[in-house]
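Q: Give me a model of this one.
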Amino acid sequence: MDSLALKSEFPILNQEINGHPLVYLDNAATSQKPRSVIEAVKRYYEWDNANVHRGVHTLGSRATDAYEGAREKVARFLNASSSREIIFTRGTTTALNLVASGYARQTLQEGDEIVITPMEHHANLIPWQQAAKATGATLKYIPLQPNGTITLEDVEATVTERTKIVSIAFASNVLGTINPIGRIAEIAHRNGAIIVVDGAQSSPHMKVDVRALDIDFYAFSGHKMCGPTGIGALYGKSRLLERMEPIEFGGEMIDFVDLYESTWKEIPWKFEGGTPIIAGAVGLAAAIDFLEQIGLDEIDRHEKKLTQYALERLSAIDGVTIYGPREDRVGLVTFNLGDVHPHDVATVLDTEGIAVRAGHHCCQPLMRWLNVSATARASFYLYNTEQDVDRLADALVKTKEFFGYEPVR
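A: Below is the predicted model:
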C-alpha cells in the first residue's frame, strides 16, 4: 500500500499548520475524508436531494434508492444476513444508547447482570449504568491485566448464568487492545447472554464479520472510517431487533396512527423516525467503497507495521511512558512525557504541525486505573507513513527541551 499516494486523495492533508506540513495523528477521534467521499456527498446534494420513502417523484425515488442502497452496502460490509438488520444512526454513541434503552430496559430485571470492562469509552459505559439503575440489574466489570488486556479466564469468572448482556469494545481507543470478540461471544452465549460490540475503533481498521463472530449487536461510526460525521449504524440480529422498542417516535417509523394508538413499521424502519441522515448514508457508502478498494486486510497490515515502528521510536525517548500491550493492537500509541501535562505536549506538537489528541479520551475510569489524569494519543490511518512517526518522535524530543524535562534517575 502506497500511503504517500493515498495521502494525495485527501485534500485536507495538503496544507501547512504553523509553517509545517500537516501530520494528522488524531484518526481515532475522526479520520479525514477522501475526495471520492466528498464528491459523493456533493453530487447527492446537487443532483438527488429529496426526502426518502415518501415521495413518488423522480428525485424522491433516486434519494430512496441511494439511501437504501447504502444500507445494503453496510450489510455486505459487515456480512449481515440482511439489510433489514442495519439501522442507520448518528454514530456509535446513538447506536449503543438504542440497545441500552430499546432492548436492555425492556428485557432486564432486578438481579440480572450486565458485564463490561474498565477500558470502555463512556459511550459504552454510561448507557449501561443508566440501564442498570432503571431495571435493578447489576453492572459488573471484567478485570484488566497490567498490560491493559483481559483474559478469557477472567471473562469466564465474571460472566454467570445471571448475565444477560456483555458489552465490550472490539478495540480500545486508549490502550489499542484488541479483544477476542469471538471467544467472548461463545462464553456469553453459553451463559444465555447476548454480546454487544462497540466497533468504533475496529470497523475503520479491520474486516469484521458479524456472523462469523456471532455478534448480537454491533455499533460503528462513519466518520472514523473516511465517511461523513453524523452517520453510523447499528447491526442487530433480526430476532433481537423484532423484540426491541423504538425510542424515537414520529414520522417515517409508523405504520398506522389513530388518536390513541399507533403501530410501527417493520425493522429497520421502526427505529428511524423523522427525516434520516440521507447524505451521510451516501457518504458512508462511498467510504466503504474506498476502503474496500484498498482492502481492509491491507490497511490492517499497514497500521500494525506503523504502530510497531512508533512503539520503537517513542520507547527510545527518555521519559516517555507508553500504555497498553506492545503487540496485537490497533493503530494508536497512547503515552505521557514525564510530568509534562498532555495538553502542553499536544500544544507544542501543534506548533510543529502535528495533530494528536490529549485528555481522558472519554475514558475516565480507565485513566484512574492507569493512575493518570490524562494522556496524549497518536493514532494512525492508511495515509500515515513512517516519516510521520519520525516527525512525531523528533517533535517530542523538542518538547522535552522546551519544558527542560530531565527524567528521574
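
Q: alpha carbons only for contacts and neighbour counts from here, please
A: Noted.

Q: before we move on, what SS does residue 366 have?
A: Applying DSSP: H, G, I helix; E, B strand; the rest coil to residue 366 yields a three-state assignment of helix.

Q: host element of the spatially closest residue to residue 140 that is not a sequence neighbour?
A: Using C-alpha to C-alpha, 6 or more residues apart in numbering and skipping residues adjacent in sequence, the residue nearest residue 140 is residue 115, 4.8 Å away. Counting by DSSP states H and E, the element that carries residue 115 is strand 113-116.

Q: In the helix or strand just after that strand, which residues are buried?
A: On the C-terminal side of strand 113-116, the nearest following helix or strand under DSSP H and E is helix 126-135. For helix 126-135, a neighbour-count test (16 or more other C-alpha atoms under 10 Å) marks 127-128, 130-132, 135 as buried.

Q: Of those residues, which is the nearest to residue 26?
A: Nearest to residue 26 among those, counting by C-alpha to C-alpha, is residue 127 at 25.4 Å.

Q: list the contacts for that closest one?
A: 96-97, 100-101 (C-alpha atoms under 8 Å, 6 or more residues apart in numbering).

Q: hang on, the earlier thing: give me the number of neighbouring residues for the residue nearest to residue 140.
A: 23 (other C-alpha atoms under 10 Å).

Q: I'd like to know how far it sits from residue 129.
A: 11 Å (C-alpha to C-alpha, to the nearest Å).

Q: list residues touching both of those two?
A: residue 139.

Q: Look up how far residue 150 lies from the residue most central in space within the chain.
A: The residue lying closest to the centre of the chain (C-alpha atoms, centre = their mean) is residue 200, at 1.0 Å. Distance, residue 200 to residue 150, by C-alpha to C-alpha: 19 Å.

Q: Before we compare anything, build this one as well:
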Amino acid sequence: MSLSNILQDFPILNQIDKNGKRLCFLDSAATSQKPETVIEAMNHYYRTINANIHRGIYQIAEEATDAYEKSRKKIQKFIHAGSASEIIFTRNTTESINLVANTWGRKNLQKGDLVILSEMEHHANLIPWQILATNQGINLEFIPVLENGLLNLTEYKRLLGLQPKIVCVSGMSNVLGTVPPIKQMAVDAHKAGALFLVDGAQMAPHMKVDVQDIDADFFAFSAHKMLGPTGIGILYGKEALLESMPPFLGGGDMISKVYLRSFTTNDLPYKFEAGTPAIAEAIGFGAAIDYLNQVGMDAISKHEMEITRYAIQKLQKVPGLKIIGPTDGFRGSAVSFTLDYAHPHDVAQILDSEFICVRAGHHCAMPLHTRFSVPATTRASFYLYNTLDEVDRLITGLEKVHHLFG
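A: Predicted coordinates for the structure are as follows:
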C-alpha cells in the first residue's frame, strides 16, 4: 500500500488553504473522500451511456443496465454474499434498516415481542425500531455498554433468554470504535431463535466482511463511507427471508404484472427497488469497490490500526483529554474524546482554523453520550488516506486549544 500514491488519487486532499496548509480530513466516519476513479466512473455514465435501466432495448440503455448490474455483483463478492439477488440497492444504511423494520418487522412482530439493540447504536438502528414499538407495541431491550466501551455480553446472554425475535447491533461503533464479537453474537442469537441484523456502516469500509461466515440474516451499509458516492446503500438479506417479506415501496420495476386492483411483485432483488434507481451512484459504488480491492482490505485495516494506535498514544498525553471508548485491543479508527476545559464545538472550530476537519456533537448517538454523561464529543476518524503526520497536526491543533482555553 503506497500512501503517497493513494493521496494523489483523491483530488480534494490536495487542497491548500491561504496559509499554505494542506487539507487534513479526519471525519471519514461521517463520509469518506472519493478517488478520481469513482468520480470519473460517474462522469463516464453521464457523458456516454446516460439512459434508464431494465427498460430500454437500445444500445446505451443496455450498457447502462450492464454497468449497474456489474456493480451489484462486485458488491456481492465484496461481502461474500451467496447470490447477487441478495444485494438490494437502497439510499443508505438508514433506509436499509427501515426496510427491514417496515417489511419483515411489520409482518412478523406482534404486540409484546422483543427486539434487542445496544446502547451504542446509531440513530439509524434505533429510531426505526422505536417507531415500530410505538405502532405495534413491541418491546425494546438494550445491551449495556461498559465503562471501557465494550458491550456487556453477560447481560446480552441474559436478554437472549427472554426469547427475542431479532437482535440488531452495530458491527463497529461510530463513536467508540468498539468492534463487538458479532460472529459469536449471531451464533448466540440464532440459538435463542432470533434473527441477527448488523449495522455495517462503519464495519464494511474498514475490514473484510463475509456475511455468510458471520451468518448475518441482514447486513446494511452505505457507499459514501467507503469511497463511493452519497445517496446509495445496500441491504444484504438471506434470500429466503427477502422472498418472504412484502415489498417496501410500490411503483415501477418492483412489479411483474399490474392490474387495476392488484399486482404481483418482481423477482429479487428488484422487488425492493421501486422506480428509477441511483444509476450513476451504483456505478460509482462499483468503482469504489474496485479501488478498495486494489489496495486490499487487509492492508487498509493494518494501516488504520497503526494510525489509530499512534493517535491514541498521542491523545492520552494531551492535558485534560479523556477518550470515550476502548484505548487498546482490536478497535475501529473512530476516536472520540472530551476536553475538560473546552466544548467540542470550540475544539472543532479551532482545528478548522488549522485546516483540520473533525466532527463535534453527538454523532447521531445521543443515548450513548447520555450513557457516558457527556452532551457531546470531538471525534477524529481515520481512513486509508490519513498519515501519521496528520495525527501530529491534530495534536498540535489541540495544543492550540489548550493554550486558548486551558
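
Q: Please state their TM-score.
A: TM-score of the superposed chains, computed with TM-score structural alignment, normalised by the length of structure 2, equals 0.98; 404 aligned residues with a C-alpha RMSD of 0.9 Å.

Q: before we move on, the earlier item: out of the contacts of residue 127 of structure 1, which comes closest to residue 175 of structure 1?
A: Nearest to residue 175 of structure 1 among the contacts of residue 127 of structure 1, with distances taken as C-alpha to C-alpha, is residue 96, at 20.7 Å.

Q: superposed on structure 2, where does the helix or strand where that closest one lies end up, distance-wise?
A: Residue 96 of structure 1 belongs to helix 92-98 when assigned by DSSP H and E. Aligned to structure 2 and superposed, helix 92-98 of structure 1 gives a mean residue distance of 0.5 Å (mean C-alpha distance after the TM-score superposition for structure 1).

Q: Can you spell out which helices and strands pack onto that helix?
A: Secondary-structure packing of helix 92-98 of structure 1 (3 or more C-alpha pairs under 8 Å, 6 or more residues apart in numbering; DSSP states H and E): strand 217-221, strand 232-236.

Q: If you count neighbours, what's buried in the next helix or strand after it?
A: Counting by DSSP H and E, the next helix or strand C-terminal to helix 92-98 of structure 1 is helix 105-107. With burial defined by 16+ other C-alpha under 10 Å, the residues of helix 105-107 of structure 1 counted as buried are residue 105.

Q: Relative to structure 2, what is the average displacement of helix 105-107 of structure 1?
A: Averaged out, helix 105-107 of structure 1 is 0.8 Å away (mean C-alpha distance after the TM-score superposition for structure 1).

Q: can you give me the helices for the stretch 201-350 of structure 2?
A: 211-214, 239-244, 279-295, 297-315, 344-352 (DSSP state H, counting those that start in this stretch).

Q: Can you give the distance of the shortest one from its chain's centre?
A: Its chain's average C-alpha position is 17 Å from that of helix 211-214 of structure 2, according to C-alpha atoms, centre = their mean, to the nearest Å.

Q: Same question for the fourth one.
A: Averaged C-alpha coordinates place helix 297-315 of structure 2 at 19 Å from its chain's average position (C-alpha atoms, centre = their mean).

Q: Now it on structure 1. Mean distance?
A: Looks like 0.5 Å for helix 297-315 of structure 2 (mean C-alpha distance after the TM-score superposition for structure 1).

Q: ok, now the last one?
A: In the superposition against structure 1, helix 344-352 of structure 2 averages 0.3 Å from its aligned positions (mean C-alpha distance after the TM-score superposition for structure 1).

Q: Quick check: next helix or strand after that helix?
A: Counting by DSSP H and E, what follows helix 344-352 of structure 2 is strand 356-357.

Q: Over which residues of structure 1 does the following helix or strand past that next one lie when aligned?
A: Counting by DSSP H and E, the next helix or strand C-terminal to strand 356-357 of structure 2 is strand 359-361. Using TM-score structural alignment, the residues of structure 1 aligned to strand 359-361 of structure 2 are 357-359.

Q: Can you point out the buried residues in stretch 133-144 of structure 1?
A: 135-144.

Q: Next, format those residues as JSON lines and append secondary structure and distance to residue 217 of structure 1.
A: Shown next, in JSON lines, are the buried residues of stretch 133-144 of structure 1 (DSSP: H, G, I helix; E, B strand; the rest coil; distance: C-alpha to C-alpha, whole Å):
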{"residue": "135", "secondary structure": "helix", "distance to residue 217 of structure 1": "20"}
{"residue": "136", "secondary structure": "coil", "distance to residue 217 of structure 1": "22"}
{"residue": "137", "secondary structure": "coil", "distance to residue 217 of structure 1": "19"}
{"residue": "138", "secondary structure": "strand", "distance to residue 217 of structure 1": "20"}
{"residue": "139", "secondary structure": "strand", "distance to residue 217 of structure 1": "19"}
{"residue": "140", "secondary structure": "strand", "distance to residue 217 of structure 1": "19"}
{"residue": "141", "secondary structure": "strand", "distance to residue 217 of structure 1": "19"}
{"residue": "142", "secondary structure": "coil", "distance to residue 217 of structure 1": "19"}
{"residue": "143", "secondary structure": "coil", "distance to residue 217 of structure 1": "23"}
{"residue": "144", "secondary structure": "coil", "distance to residue 217 of structure 1": "23"}
